[in-house]
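> This is the structure alone, sequence omitted:
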């Protein structure tokens, strides 16, 4: 079962992708069960309710679903929490040693976009970069977990994220700040689907990215320094994780920051993929500055 939100921005329809008795994949309208895919819905065992409704044949097919825009598979989360340099090879290409404790930063929740939405390059950006990442969707409130073994119960499911980053804003010089480099409009495409945690083994998922069809990243979650339960447990010691929050777990080597590839340019197409979680595709364009009348 895969959960999606389909339709124009701000008017997305919750949907379920599931196979029927013949093995064909169908797209079902989830609105008989929920108006949208929210944190409250996930916390109320919503994914199990959707699975049961599909099993009982209670959801109608969604007409024209294949022609609808694909939105983020969850409503805008309260928090987007990110783990930096969580693959040793990426830390090395960034000029850093592998961390001994998770590196944590936040992204504004208004950076979330659909997986195939056109993506703006900031007007003054010179070093805009891609990052394929496994993202965790939190399914219940957690705080001060006592052990790593408790963390798995907090996960509702998994999605793909592209943690788009402006390296000139993020790293060098007196003004280099991770928040500035990670907060740009539509810089966190999510989806296309939310897959329930019970259906995904995160121990060895292949992650890949391409720019204009040329391979960039090709790695596995087996190379994570800190795995998902460790990350969730660690975060719970410092913040309350709420249902619907999204945690990005880091990106492997193969980004433009390595110096091996050019940064994203106007007209480039970036594609990212994770086994079992689908594929994203963004066409990039140079955003322009706006002049406000006074």
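Done, it's in. Computed from a predicted structure; not experimentally measured.
> alpha carbons only for contacts and neighbour counts from here, please
Will do.
> What segments of the stretch 151-294 of the chain are helices?
Along the stretch 151-294 of the chain, counting by DSSP state H, counting those that start in this stretch, helices occupy 167-170, 178-181, 228-236.
> next, the one to line up against it:
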């Protein structure tokens, strides 16, 4: 069910919308929620703390990703920093809630975490004429984990980004969607931990291509629709670097972006039927 959190209280949005989706965002949904909050028209959601937290955006038409968008991560991946955005897709059926139990694929040996800032699109965008138009197309931001199976993604003739990035529940989102005007997306701290040990600790100010530039660039090649999600890339500190082991059954991965909340996933080995 859709909800909004204000000053620690969770309010029920079902009187305004059936879900937080593209139609809601394109239909001035954020402004309508703000007006309802100011007018005291939204009921408190009972027992909110006992409910599962799902992804804060209902299944988007597209999950578009930008690779190697931090110079240090490109270096630890063995690549030079890109001179233009590297773009790929994840299926939208990979989206999971921020606290859901996380399956490691049955044959996986190199499952990797990636804390990322996610952009949520608020209006249809195609062939945008400027970076400023790119910024105006952003409805808000989310915390994301772009889980990646590196053995599928990279080596040999069979290595393909799509294979390594399309696994079930490999895109936990949330817990919150924060409106674009409520946060400085260009200066946010991103962190990840595995079993309580810090792995990544960077800032979005280190992005090679900032959020508005990313939206403008991608709009030259595809139509972005309201509710679509763009993952902007991960900073250094992943297992691919060779400095840390890959995710194992029983591991707990936590991720946080300042102002966007914190995720926690416990990992288990998915068994074949």
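Perfect, I can see it now. What you are looking at is a predicted structure, and each value in this text was computed from that prediction instead of being measured.
> that older thread, out of the helices of the stretch 151-294 of structure 1, flag the one nearest residue 201 of structure 1.
Proximity to residue 201 of structure 1 (C-alpha to C-alpha) singles out helix 228-236 among the helices of the stretch 151-294 of structure 1, at 10.7 Å.
> which residue numbers in structure 2 go with that closest one?
Using TM-score structural alignment, helix 228-236 of structure 1 corresponds to residues 211-219 of structure 2.
> what would the helices of the stretch 151-294 of structure 1 look like in TSV with mean neighbour count and distance to residue 147 of structure 1?
Listed next are the helices of the stretch 151-294 of structure 1 as TSV, based on neighbours: other C-alpha atoms under 10 Å; distance: least, C-alpha to C-alpha, whole Å:
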stretch	mean neighbour count	distance to residue 147 of structure 1
helix 167-170	20	33
helix 178-181	18	29
helix 228-236	21	7
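> what residues are up against the spatially most central residue of structure 2?
Closest residue to the average C-alpha location of structure 2: residue 144 at 2.7 Å, with C-alpha atoms, centre = their mean. Contact partners of residue 144 of structure 2, counting by C-alpha atoms under 8 Å, 6 or more residues apart in numbering, are 115-118, 171-174, 231.
> what's the average distance of the match of helix 228-236 of structure 1 to structure 1?
When structure 1 is overlaid, stretch 211-219 of structure 2 sits 0.4 Å from its aligned residues on average, using mean C-alpha distance after the TM-score superposition for structure 1.
> Any idea how many residues pack against residue 51 of structure 2?
9 (other C-alpha atoms under 10 Å).
> Likewise for residue 184 of structure 2?
By the criterion of other C-alpha under 10 Å, residue 184 of structure 2 has 11 neighbours.
> Ok, the one 4 residues further on next?
Other residues near residue 188 of structure 2 number 18, with proximity taken as other C-alpha under 10 Å.
> tell me the contacts of it?
Neighbouring residues of residue 188 of structure 2 by C-alpha under 8 Å, 6+ apart: 203-205, 257-259.
> what's the nearest residue to the equivalent of residue 95 of structure 2 over in structure 1 if we skip its chain neighbours?
Residue pairing (TM-score structural alignment): residue 95 of structure 2 is matched to residue 112 of structure 1. Computed as C-alpha to C-alpha, 6 or more residues apart in numbering, the closest residue to residue 112 of structure 1 that is not its neighbour in sequence is residue 188, at 4.6 Å.
> corresponding residue for the one you found in structure 2?
In structure 2, residue 188 of structure 1 lines up with residue 171, judged by TM-score structural alignment.
> so who does that match touch?
Taking C-alpha under 8 Å, 6+ apart as the test, what residue 171 of structure 2 contacts is 94-96, 144-147.
> Residue 278 of structure 1 reaches residue 190, doesn't it?
No - Residue 278 of structure 1 is not in contact with residue 190 according to C-alpha atoms under 8 Å; the separation is 10.7 Å.
> Quick check: neighbours shared by these two?
What both residue 278 of structure 1 and residue 190 touch, as defined by C-alpha under 8 Å, 6+ apart, is the set residue 160.
> Thank you, goodbye.
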